[in-house]
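K.L.:
Okay, sequence plus prediction incoming.
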Amino acid sequence: MDIAGSIALVTGANRGIGRCFVDELLARGAKKVYAAARRPELIDTSDSRITPLRLDLLDQKSIVDAAAAAQDVTLLVNNAGIATGAQLLTGDLDTIRLELETHLFGTLQVIRAFVPALTSNGGGAMVNVLSVLSWVATEGTGSYAVAKAAEWNMTNGVRLELAGQKTLVQGVHLGAADTDIMAGRDVPKIDPADVARASLDGVQAGAVEVLVDEPSRFVKAALSGDPAELYGPPPGN
C-alpha cells in the first residue's frame, strides 16, 4: 500500500506512539489523517490535513460515531491502550477485565466499525500496535501481557477473516518506547517515532508483522525453544 494519498485514522493520537503515527503519515504524503482520542481537544491541528475525532475504546457510541464521520478511511491504526500494572493473583479483577475490555474488545469494536469503510473503499491496511508482552510476561506486567496476548491472536483471526477483502492486517511488536505510559520504568526505551516509521515501512512492503526492536526479535525467536530461556529454571533447580 502506498501511504501517499491515503486517508488514515489513528487511535490514541494525542500523544506518544499515536502522535508519531500522525506525524509520519503526514510526512509520507497522507491526504488526510483522522486523529482520534478520548479528548480530541488536546490534538495539535496545526496541519490542515488533521481532523480530530473523539473515540474512546470503552464507549461504543463514540466508536460508531467516529466510523460514521470517517467513511473514507483506507488505513486504520489501532494504537490506543492502557497499562494498569495490575497483578494477576492479587490485583482487582475489575481492573484486569478493564485491560481486556480495552485492548481486546475495544480494539475489536473499532475494527468491526471500520471494516465496512475499508471494504467499500477497495481495501487498504490495518495496523494493530501490540507488544513484546504479547508473547512473554515480565514482573509487574501480568494483566497487560494477558490483554496483549489476546489482542495479538485477535489480530491473527481478523487477518484471516479479511484475507479476501484486499486489506493488509499488520501486527507491530516492540519492547518499550519512551512514552507517558512507560514513564518511571527504568528499562531501555526506543524513540516512539521508530515504531511509526518501522510500521509504515512494513505497510508499504506488505508486511503482516513488524518487529521494531531487539527485545521483540529476541522473544519471538525464543518462542520455539525451552521456556526456561525466557523465565529461568523451575523453582528448586
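P.N.:
In hand now; what should we look at? Residues are numbered from 1 along each chain as shown.
K.L.:
can we go C-alpha only for contacts and neighbour counts from here?
P.N.:
OK.
K.L.:
Select the longest helix from the protein.
P.N.:
helix 142-161 (DSSP state H).
K.L.:
Downstream of it, the next helix or strand is which one?
P.N.:
Using DSSP states H and E, the next helix or strand after helix 142-161 towards the C-terminus is strand 167-173.
K.L.:
give the contact list for Val73.
P.N.:
Neighbour list for Val73: 6-9, 114, 117-118, 121 [criterion: CA atoms under 8 Å, 6 or more residues apart in numbering].
K.L.:
rerun at 7 Å
P.N.:
Residues in contact with Val73 (CA atoms under 7 Å, 6 or more residues apart in numbering) are 7-9, 117-118.
K.L.:
What of Ala125?
P.N.:
Ala125 neighbours (CA under 7 Å, 6+ apart): 74-76, 167-169.
K.L.:
Ala67 too?
P.N.:
Per CA under 7 Å, 6+ apart, neighbours of Ala67: 113-114.
K.L.:
what's the helix or strand for it?
P.N.:
Ala67 belongs to helix 60-69, assigned by DSSP H and E.
K.L.:
same for whichever helix or strand comes after that helix, what does it pack against?
P.N.:
On the C-terminal side of helix 60-69, the closest following helix or strand by DSSP H and E is strand 75-78. Judged by 3 or more CA pairs under 7 Å, 6 or more residues apart in numbering; DSSP states H and E, the packing partners of strand 75-78 are strand 7-11, strand 124-129.
K.L.:
in the longest helix of the chain, what's buried?
P.N.:
Neighbour counts using 16 or more other CA atoms under 10 Å place 142-152, 154-155, 158-159 of helix 142-161 among the buried residues.
K.L.:
let's bring in a second model and compare:
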Amino acid sequence: MRVRGSVAMVTGGNRGFGLAIAKELQERQAAKVYVGVRNPAAFEEDGLLPVALDVTDPASVAAAAGQCGDVTLLVNNAGTGAAHPDGSLDPDLIQTTERVLDVNLYGTIRTTQALAPVIVDNGGGAIVNVLSDEAWYALPVLTGYAMTKSAEWSFTNALRVDLRPRGVEVLGLHGGFMDTDLVRDLDVAKSDPRDVAAAALDGLEQGKEEVMADEQARLVKRSLSTDDGYYLHPSVLG
C-alpha cells in the first residue's frame, strides 16, 4: 500500500510510538492523519487531527468511526501494560490483566470492527496492528502483557485471512522494547520509536504482512521452529 495520499487513523497517537508513526505518516505525505486520543483539547501537533477515542468504550469507538469516514489506513497502536512482581504466580494477575486485555486485545478488535468496513467501502487499504516480540515469549514480570500480545497476534492472523480478499492488507508489527513511557523504568536496550515507525511503513509499502522491527524480534522469530526456542529461556533482562 502507498502511504502517500492515504487517510490514516492512529489509535493512542498522543505520545510514544503512536505519535512517532503519526509524524512518519505526515513525512510520507499521507493526505490526512487522524490521531485517536482521550482528550483532543490537550493535543497540539501541527497537521495532525485529534479525534476523541477511548478504545475500551464501544460508544466512543463508534463515534470516532463515524467522524473518520474517509479512512484507508488504520494503525492499532493503543496499548498498556502492568508489572507483576510475583510473575505468573502473582495473586493479582487476573485482576491486573483484565485492564490490559481490554485495551490491547479488545480495544484492537473494537476499532478494527468499526473501521475495517469503512476501509473496504473506501476501496481498500491497510491495517497495521502494533504487536510485540512478547507475543512469542513471556518475561514473568510482564506475564499479562505477553498474554494479551499473543492473543492480539492470533486475532491479526485471522483478520488477515478475512480481509485479504476484500482489498485490505493486514500487517503485524513485532518489536522489542521501545524508548517510551511504558518501559521507561526498565533497564534494557530500547529502540527509537521513529526508527520502528519507519520500518513499519517501509514494510507496508513493500507489501509485507509482518515486520520485525529490530534484531531482538528477528532473533525470537527465528527461534520458534528450533528445539531450543527463545521462549524457553528468555534472556532479554539478563
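P.N.:
Looks like it came in fine. Predicted model, so just to flag it, every value in this text is computed and none were measured.
K.L.:
The helix or strand hosting Val120 of structure 2 aligns to what range in structure 1?
P.N.:
Element membership for Val120 of structure 2 (DSSP H and E) is helix 107-121. With TM-score structural alignment applied, helix 107-121 of structure 2 matches the range 106-120 in structure 1.
K.L.:
cool, and stretch 61-74 of structure 2?
P.N.:
The aligned range for stretch 61-74 of structure 2 is 63-76, by TM-score structural alignment.
K.L.:
and the end-to-end length of that stretch?
P.N.:
End-to-end distance for stretch 63-76 of structure 1, by CA to CA, to the nearest Å: 13 Å.
K.L.:
can you tell me which residue in structure 2 aligns to Val136 of structure 1?
P.N.:
Under TM-score structural alignment, Val136 of structure 1 pairs with Tyr137 in structure 2.
K.L.:
and the residue lying closest to that match once chain neighbours are set aside, what does it touch?
P.N.:
Excluding the flanking residues, the one nearest Tyr137 of structure 2 by CA to CA, 6 or more residues apart in numbering is Tyr231, at 4.3 Å. The contact partners of Tyr231 of structure 2, by CA under 7 Å, 6+ apart, come to 136-138.
K.L.:
closest to Gln206 of structure 2 among those?
P.N.:
Ranked by distance to Gln206 of structure 2 (CA to CA), the contacts of Tyr231 of structure 2 are led by Trp136 at 24.3 Å.
K.L.:
Relative to Ile21 of structure 2, how far out is that closest one?
P.N.:
Distance from Trp136 of structure 2 to Ile21 of structure 2, by CA to CA: 24 Å.
K.L.:
what residue of structure 1 matches up with Gly176 of structure 2?
P.N.:
Under TM-score structural alignment, Gly176 of structure 2 pairs with Gly175 in structure 1.
K.L.:
From Leu118 of structure 1, how far out is the residue lying closest to Ala13 of structure 1 once chain neighbours are set aside?
P.N.:
Spatial nearest neighbour of Ala13 of structure 1, chain neighbours left out: Arg19 (4.7 Å); criterion: CA to CA, 6+ apart. Remark: distance between Arg19 of structure 1 and Leu118 of structure 1 (CA to CA) = 22 Å.
K.L.:
One more: Asp72 of structure 1?
P.N.:
8 Å.
K.L.:
ok, the two, which is more surrounded?
P.N.:
Leu118 (23 against 18; other CA atoms under 10 Å).
K.L.:
what residue is smack in the middle of structure 2?
P.N.:
By CA atoms, centre = their mean, structure 2 has its centre lying nearest to Val130, at 2.0 Å.
K.L.:
for Ile82 of structure 1, helix, strand, or coil?
P.N.:
coil (DSSP: H, G, I helix; E, B strand; the rest coil).
K.L.:
check contacts around the closest residue to Gln206 of structure 2 other than its chain neighbours.
P.N.:
Counting by CA to CA, 6+ apart, Gln206 of structure 2 lies nearest to Met1, which is 7.5 Å off, once chain neighbours are set aside. Met1 of structure 2 is in contact with 125-126, 204-205, 207, counting by CA under 7 Å, 6+ apart.
K.L.:
Would you format these as CSV with distance to Val33 of structure 2 included?
P.N.:
Formatted as CSV, these follow (distance: CA to CA, whole Å):
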residue, distance to Val33 of structure 2
Gly125, 14
Ala126, 14
Leu204, 16
Glu205, 17
Gly207, 21
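K.L.:
Closest one of those to Leu53 of structure 2?
P.N.:
Nearest to Leu53 of structure 2 among the contacts of Met1 of structure 2, with distances taken as CA to CA, is Ala126, at 19.8 Å.
K.L.:
how far away is the nearest residue to the closest one once chain neighbours are set aside from Gly124 of structure 2?
P.N.:
Distance criterion CA to CA, 6+ apart; nearest residue to Ala126 of structure 2, sequence neighbours excluded, is Glu169 at 4.4 Å. Glu169 of structure 2 sits 8 Å away from Gly124 of structure 2, going by CA to CA.
K.L.:
Ok, Leu224 of structure 2 next?
P.N.:
From Leu224 of structure 2 to Gly124 of structure 2 the distance is 32 Å (CA to CA).
K.L.:
The two: who's more crowded?
P.N.:
Neighbours per residue (other CA under 10 Å) separate Leu224 of structure 2 from Gly124, with Gly124 holding more: 21 against 15.
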